[in-house]
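Engineer: here are the coordinates; sequence isn't available:
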């Protein structure tokens, strides 16, 4: 485990997947991330790259060749190189290699830069294209936050507060793919109460979320967090069945639709980066 800390929080990571694994309040001793209990879901905050969600039949085509990739891609299961920038900032990097090129025919450099300041953690995804052709990719986050915090209270004591939505229209998932079927949840003053049944049919996937900040709050005490994200066109909210966490997932990309033709260049939400290009997005969580 790799850790950085200040007087407010201590944050820990694994080199595997450059995965954030703990955000702990120094004074309150509160753990804000999910415990990683493998009986429900054994991850904490995986990076999703070079795809998000599932491909139709787990395959895609590019330049008349067919390739296979697992759900959410391969980066989350690979060991990243690590560099400590200073006592409050770390950088993890992953580059293409012989194995990645067999399933994803692009040269790339993916970096995850984590910074802490006050009681906030910033996660920045940085994508570079060292190749001589366009790089096609998706990237996104999957952090799981504990609910309840400190095991105080119940799941249903917690709610999500949206800063700019009064209703949520989400796409249903069918066999891991995005369908055209939608449902709408009416919010009361931007508030979505958590209950396990919300996620019994998989994640809630949003294509037109207006909010760029979501807070995890509760009715029992002051503890919670603010999750801020900008320029992520898609968003997912998910929890494993009956697990005491909620994932807040900002995405630049989305799973295949049920009707997708499996052409990577025509995939919804795919990002295109020119040779020698650079791309970045940041999300931030502030704990209290």
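Structural biologist: Yep, that arrived. Source: prediction; values computed, not measured.
Engineer: When you work out contacts or count neighbours from here on, use the C-alpha atoms and nothing else.
Structural biologist: Fine.
Engineer: ok now do residue 143, which residues does it touch?
Structural biologist: 20, 33, 44, 45, 46, 247, 248, 249 (Cα atoms under 8 Å, 6 or more residues apart in numbering).
Engineer: one more structure, for comparison:
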């Protein structure tokens, strides 16, 4: 597997060409990113495109034609091309192919960039519709962080969502991977002490219509991870259950799984993005390492 390493005066990251997936984030010689273990979860930080989460029955309908697609889409399982790089900046690109057309009938270009600035990593996505028809898609992040980062136990850590306010919480059915929008509730809780039981019903999913930050921190030292974004409407927090996995995922999304009551039409799917021919969609988030 081909990987590329870049560094700032504080951080060192490694990114793989396969999936344009982040493979390492190091500070002070300490690895912050989960390194993948099939016993729990073999991936590290996959890019979710052109869907986020699972489709009901693993399929969708577009223009009266049915398509099958695995959860989180195909970008994570495709080889990207490294199109630009310097000492602290990488840009990867994926385009449609005969293979992608089997599950996704659009001409597209996806660019993913990684930029290091001190103790921050800026991740940018650019989706371009290269088709002659309107394009529908979702895109999301799925980075996993080691818990503990350096010392302590899983239970010594917490996740804090800011700003402090109530948020819409969307339940997920762990058996089907679909949402139950009819049971969406307003949740006042902004701080979550980590326990493995926290994820017994799969991912915790929230609507984040405004600028949002999530901090992974502990009660032992000052090491922490902060994920921040301005324009991602959904957030997923996840760790495998019932496995006692030593990591947690903090996932900003521009897209989301199907509602269990969906009719399967891609154009009306909950949380879907649409893009006119020739237009571009851009989104970004930062990972701050302390």
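Structural biologist: Noted; the coordinates are in hand. It should be emphasised that the depicted structure is a prediction, and the values quoted were computed from it without experimental measurement.
Engineer: Count the neighbours of the residue nearest to residue 195 of the first structure when sequence neighbours are not counted for me.
Structural biologist: Closest residue to residue 195 of the first structure apart from its sequence neighbours, by Cα to Cα, 6 or more residues apart in numbering: residue 156 at 5.5 Å. Look at residue 156 of the first structure: counted by other Cα atoms under 10 Å, it has 15 neighbours.
Engineer: residue contacts, residue 156 of the first structure?
Structural biologist: Per Cα under 8 Å, 6+ apart, neighbours of residue 156 of the first structure: 193, 194, 195.
Engineer: want to throw these into TSV with distance to residue 1 of the first structure and neighbour count?
Structural biologist: As requested, the contacts of residue 156 of the first structure are exported to TSV (distance: Cα to Cα, whole Å; neighbours: other Cα atoms under 10 Å):
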residue	distance to residue 1 of the first structure	neighbour count
193	34	18
194	31	20
195	32	17
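Engineer: Give me the subset of those residues lying in strands.
Structural biologist: Among the contacts of residue 156 of the first structure, DSSP state E puts residue 193 in strands.
Engineer: hmm, which of the contacts of residue 156 of the first structure are common to the second structure?
Structural biologist: Among those, the contacts conserved in the second structure (both residues aligned by TM-score structural alignment, their matches' Cα atoms under 8 Å) are 193, 194, 195.
Engineer: show me where the second structure has helices.
Structural biologist: For the second structure, the helices defined by DSSP state H cover 98-101.
Engineer: ok, now which ones touch residue 4 of the first structure?
Structural biologist: 10, 11, 12, 87, 88, 89, 90.
Engineer: Just give me the match in the second structure for it.
Structural biologist: In the second structure, the residue paired with residue 4 of the first structure is residue 6, using TM-score structural alignment.
Engineer: Tell me which stretches of the stretch 101-250 of the first structure form strands.
Structural biologist: For the stretch 101-250 of the first structure, applying DSSP state E, counting those that start in this stretch gives strands covering 109-117, 120-128, 135-137, 139-140, 144-146, 158-162, 167-174, 177-186, 191-193, 204-206, 213-218, 225-229, 234-238, 245-252.
Engineer: Tally up the residues packed near the residue nearest to residue 233 of the first structure when sequence neighbours are not counted, please.
Structural biologist: Counting by Cα to Cα, 6+ apart, residue 252 is the residue found nearest to residue 233 of the first structure once chain neighbours are left out, at 6.0 Å. Using other Cα under 10 Å, residue 252 of the first structure has 22 neighbouring residues.
Engineer: any idea what residue 252 of the first structure aligns with in the second structure?
Structural biologist: By TM-score structural alignment, residue 252 of the first structure lines up with residue 254.
Engineer: Pretty sure its match sits against residue 138.
Structural biologist: Yes - applying Cα atoms under 8 Å as the test, residue 254 of the second structure and residue 138 come out as touching, 5.7 Å apart.
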